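>>> Below are the sequence and a predicted model for it; my questions follow.
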Amino acid sequence: MNLNLRHAVLANVSENTPAQLEDTIVDAIKSGEEKMLPGLGVLFEVIWQTANEADREEMLQILEQGLKK
């Protein structure tokens, strides 16, 4: 991924409220557009990097469950 893209995504949402962040995520998922995937990846990267080990394990379990559906 291009670091300029990562920087642009972070700059776009850095001052968003939790509600605005949720809207961004929901809109990106609902749109189903491939071009939104890198932005969601950047947001997930932030979540992963700031999560503690227990939170990471929980995310992995949720992901595993979601993939089995």
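Right, received. Where do you want to start?

>>> Only C-alpha atoms from now on, for both contacts and neighbour counts.
Fine.

>>> what's the offset of the helix or strand where residue 49 lies from the middle of its chain?
Secondary structure here is read from DSSP states H and E; on that basis residue 49 sits in helix 37-50. Relative to the mean C-alpha coordinate of its chain, helix 37-50 is positioned 4 Å out (Cα atoms, centre = their mean, to the nearest Å).

>>> likewise stretch 5-14?
Here stretch 5-14 shows a centroid-to-chain-centroid distance of 12 Å under the convention Cα atoms, centre = their mean.

>>> In addition, the following structure is provided for comparison:
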Amino acid sequence: MDLNIRKAILHNLQTNDQEQLRATIVDAIEAGEEKMLPGLGVLFELIWNQSNEQEREEMVEALEQGVKEATNS
């Protein structure tokens, strides 16, 4: 069975507007379920690919800070 998770996630989101995309992200994070992680990963990949180098640097800095805070809690 050939299952392409990335394509399936993109297919499910292709008609979503900004409000729906935001709700999807918030719901996935608030639910805290492991099964949501691949979808968030695909969304992050899209954001990363659409970002310039300065935006990527800012994301990496935010991630670094987030990781430090999460591991110190």
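Okay, I see it. These numbers were taken from a predicted model, which means no experiment stands behind them.

>>> overall similarity of the pair, as a TM-score.
Both chains were compared after superposition, and using TM-score structural alignment, normalised by the length of the first structure their TM-score is 0.91; 68 aligned residues with a Cα RMSD of 1.4 Å.

>>> still on that earlier bit, what's the mean distance for the next helix or strand after the helix holding residue 49 of the first structure versus the second structure?
Next helix or strand after helix 37-50 of the first structure toward the C-terminus (DSSP H and E): helix 53-67. By mean Cα distance after the TM-score superposition for the first structure, the fitted helix 53-67 of the first structure averages 0.6 Å away from its aligned residues in the second structure.

>>> Which of the residues in helix 53-67 of the first structure are classified as buried?
Neighbour counts using 16 or more other Cα atoms under 10 Å place no residue of helix 53-67 of the first structure among the buried ones.

>>> what range in the second structure does it sit on?
Taking TM-score structural alignment as the measure, the second structure aligns residues 53-67 with helix 53-67 of the first structure.

>>> which outside residues touch that stretch?
residue 48 (Cα atoms under 8 Å, 6 or more residues apart in numbering).

>>> Stretch 2-17 of the first structure now?
Residues lying outside stretch 2-17 of the first structure but in contact with it, judged by Cα under 8 Å, 6+ apart, are 21, 39, 42-43.
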